[in-house]
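Peer 1: what's the 3D shape of this:
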Amino acid sequence: MFDNLTERLSQTLKHITGQAKLTEDNVKDALRDVRMALLEADVALPVVKEFIGKVKERAIGQEVTRSLSPGQVFIKIVQQELVSIMGDANEALNLSAQPPAVVMMAGLQGAGKTTSVGKLARFLKERHKKSVMVVSVDVYRPAAIKQLETLANEVGVNFFPSQSNQKPLDIAQAAIQHAKIQHYDVVLLDTAGRLHVDEAMMEEVKQLHAAVKPIETLFVVDAMTGQDAANTAKAFNDVLPLTGVILTKTDGDARGGAALSVRYITGKPIKFLGVGEKTEALSPFHPDRVASRILGMGDVLSLIEEAEQKMDRSKAEKLASKLKKGKGFDLEDFRDQLQQMSNMGGMAGLMTKLPGMGQLTQNADMGAAEKNMKQMEAIINSMTPKERRNPDLINGPRKRRIAVGSGTQVQDVNRLLKQHKQMQKMMKQISGKGGLAKMMRGMKNMLPPGMGGGMPRL
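Peer 2: You can find the predicted model right below:
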């Protein structure tokens, strides 16, 4: 998300550097470009006007401090106003109710509502250690009930059965009563999707809301609809008291207009972003982190959190212990690192969260980089355990066998072995004094092909 906006803003902000003072004249051109970038990103016009007005008011006349260039001052102002437009800080779910806390999910048909229920159930179970029950009151689309049951089984939460011949209110009340008896912490209530905000369906969901009194009412909306997402959420909020928004399909939205418009237009916070199809692809929405990513500053905090959740701690500790004892970094260790990177969203997901790397990913062939990582793993998998532990054994005939087994060429195997030697050398530096600094200096040469580094192309 935000790829196009990040690229445009990066170009714009470069033009304002080198000025002794931020004046109306030298800010005007930059603001015009920022305005166009936001409009092209499908940000709602009232949001653009408010944002540009505040940035202009703060930027004009600010003297350059000793430690910051004018460009840095301007970028800081832009970042702070982006954060302000999106809601200042993350607003977590409010689950402080007499159990079970009822969370109602609503939205238009096709927005990814049922999938979001499954993702949120997994999030609450794994991150907050809550016992979760899910129930569908979508009696108009029987497939929705089966879909939710499948998702519940996948993420390991309880599913309360319902039938298309039942009334939504009866289903909801029975589910909540069952959750009370079984002492569940949270009930996620999946309501029927609607093609548009029609009176009959809205009346049904209003009655349902009045009866079950959910502590959270979340509106699920497709980010790829741009500013229409904000307008739809506002129309829904006019008849139902929403507490927040889940923005789905953000991984396919290169513009980001919805994320920048929803809070301002509706007054309701974005609480989560859907960042992929898998059930773990749900992220809490942090305006400050998103603003940093828009401006190409990375998102290290999210990267750390992701690493803590998805990296295999036992393997990491085993590798650290191995390096500390002076044992080599073998090809099995190399394969583990590739797999860990894949679990964290691959090279693209990793690089966009690193400061200064956002522009690099835009200029790089990320598809080729991801393909190369898979190719490397295939080559290592074609080796015997003995060869992976001791790469020096791999002679000419072994290389030919490995190449055939992995569907690659002998020169590809040679390149992988060379890359492993580089990685092995880097790992030795990490385990020694001042290792991290040495490693960072060598990182550029270890970037995959297409990423601007010196690593040879497979």
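Peer 1: drop to CA atoms for contacts and neighbour counts, all remaining ones
Peer 2: Will do.
Peer 1: Check which helices and strands the longest helix belonging to the chain is in contact with.
Peer 2: For the chain, the helix reaching the highest residue count under DSSP state H is reported as helix 410-431. Helices and strands touching helix 410-431, by 3 or more C-alpha pairs under 8 Å, 6 or more residues apart in numbering; DSSP states H and E, are helix 313-324, helix 396-406, helix 435-442.
Peer 1: how about this one, so we can line them up?
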Amino acid sequence: MMFESLAEKLQDIFSGLKGKGKLSEKDVELALREIRMALLEADVNYKVVKDFVKSIKERAIGNEVMESLTPGQMVIKIVNDELTNLMGEKEVKLNISSSPPTVILLCGLQGAGKTTHAGKLALHLKKQNKRPLLVACDVYRPAAIKQLEVVGSQVGVPVFSMGDKINPVDIAKAGLAEAKKQSNDVVIIDTAGRLHIDNELMDELLGIKEATNPDDILLVVDAMTGQDAVNLAETFNNQLEISGVILTKLDGDARGGAALSIRQVTSKPIKFIGVGEKLDNIEPFYPDRMASRILGMGDVLTLIEKAQSAIDEKNAKELEEKIRSQSYSLNDYLQQLDQMRNMGPLEDILAMVPGFNSKQLKGLNIDEKDLKRIEAMIQSMTMEEREKPEIIDNSRKKRIADGSGVTTVDLNRFLRQFKETKKMMKRFTSMEKSMKKRGKFNLPFFK
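Peer 2: Reported below is the predicted structural model:
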């Protein structure tokens, strides 16, 4: 899980501060020392850590905190503010050209995930009603063009290629001309990488830059390489003047050093993060939301966005009516399982819920096999049994258990859980009706 070890350490530090009625300068100094160590262990750039801790100290030892009724919470607020500032304060969007097509040049070392993220970015833009064109300019890596064509077909985006015998600069020019001809409003250029930075690589990228005049030059770097990713970003920026970064594999980076250092070291924003292997696992980077996640405050806005993209609004309204009328069935339960899976790994979803800290989530492993067993049990039932599970007697249970490869004990446990879920829903709807009569409030999930 992203930032897991750093989040756990920071949340431990703050849980100690929250319990204090008043904070002395010594308390703050001790907390800052622990914060410094946590950041260094997370592979955050040393100079970045030094400046970050200095900024917190200047604010935390002032009257703003010392005279506060809840000084521990004030320190957490200051750290949250400074973390947000460290990562760039707010989301930085793509530079969309006023005269299409917008040209996005992707660069980076071999193995960082440029080709895959070209496809992810294309899909992201397609969902925003853009008409992207992918341009294959990696003529060196074996099967690079084929890989881009496969990715393009998976996301339903056309790929322009001229084989591996043509100069990449000429391919980029021709790709741009093709985009204008076909009315594509975004061109994403996938370039070659190397195992290390060399003059040949940079000369080629500078040639493509000069030929296409890109609106965005995005460096694709692997978050798990930590300070190497930061050093790479600094070098590419010095030579190519990048406009932003796509940080890949952030879902597998428990430390987070690269995400916390890149903006300060290069003055260039992280524009997107890769958070999984699927082609829709790319997110715009929001510094404020990320800071909130790291400190265990959740990320409600991203959670809502994920839910909106995964859940059909019409189905959601129908489901709400079924819950109100107590006609919620196992078919509805099955549909919800599928929608939940579309939102991503459950442990990542729970990390966005305020109140779930990293310790509670540590080691949490929602086994996909458990979900599949539930699906198999429901799918082994008749339509009548799904709508009226109370009719499932012992002989039906044996048939369903045999058909789904589980024991009757497993089936009984699941049916009990479903019954309890329905009871809980009934209590919520009753409570809401009661509150409405009194004119108090609506439960948020029934609004």
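Peer 1: And the TM-score between these chains?
Peer 2: Here the superposed chains carry a TM-score of 0.93, computed using TM-score structural alignment, normalised by the length of the second structure; 438 aligned residues with a C-alpha RMSD of 2.0 Å.
Peer 1: before we move on, the earlier item: buried sites along the longest helix of the first structure?
Peer 2: 410, 412-417, 419-421, 423-424, 426-431 (16 or more other C-alpha atoms under 10 Å).
Peer 1: on that earlier part again, the helices and strands packed on helix 410-431 of the first structure: which one's closest to Ser136 of the first structure?
Peer 2: Relative to Ser136 of the first structure, the nearest member of these by C-alpha to C-alpha is helix 313-324, separated by 36.2 Å.
Peer 1: what's the spacing between that closest one and its chain's center?
Peer 2: When C-alpha coordinates are averaged (C-alpha atoms, centre = their mean, to the nearest Å), helix 313-324 of the first structure and its chain have centres 27 Å apart.
Peer 1: cool, and stretch 369-378 of the first structure?
Peer 2: Remark: stretch 369-378 of the first structure is offset 22 Å from the chain centroid, using C-alpha atoms, centre = their mean.
Peer 1: cool, stretch 175-188 of the first structure as well?
Peer 2: For stretch 175-188 of the first structure, the separation from the chain centroid amounts to 30 Å (computed by C-alpha atoms, centre = their mean).
Peer 1: try stretch 59-68 of the first structure
Peer 2: Relative to its chain's centre, stretch 59-68 of the first structure lies at 34 Å (C-alpha atoms, centre = their mean).
Peer 1: Ok, stretch 116-131 of the first structure next?
Peer 2: Per C-alpha atoms, centre = their mean, the centroid offset for stretch 116-131 of the first structure relative to its chain is 16 Å.
Peer 1: Stretch 413-425 of the first structure now?
Peer 2: Centroid separation between stretch 413-425 of the first structure and its chain, computed with C-alpha atoms, centre = their mean, is 31 Å.
Peer 1: One more: stretch 359-372 of the first structure?
Peer 2: Centre-to-centre, stretch 359-372 of the first structure and its host chain are 18 Å apart (C-alpha atoms, centre = their mean).
Peer 1: before we move on, what about stretch 412-428 of the second structure?
Peer 2: Remark: stretch 412-428 of the second structure is offset 31 Å from the chain centroid, using C-alpha atoms, centre = their mean.
Peer 1: can you pull the contacts of the residue nearest the centre of the first structure?
Peer 2: Nearest to the mean C-alpha position of the first structure, counting by C-alpha atoms, centre = their mean, stands Val275 at 4.7 Å. Neighbour list for Val275 of the first structure: 248-251, 281-283 [criterion: C-alpha atoms under 8 Å, 6 or more residues apart in numbering].
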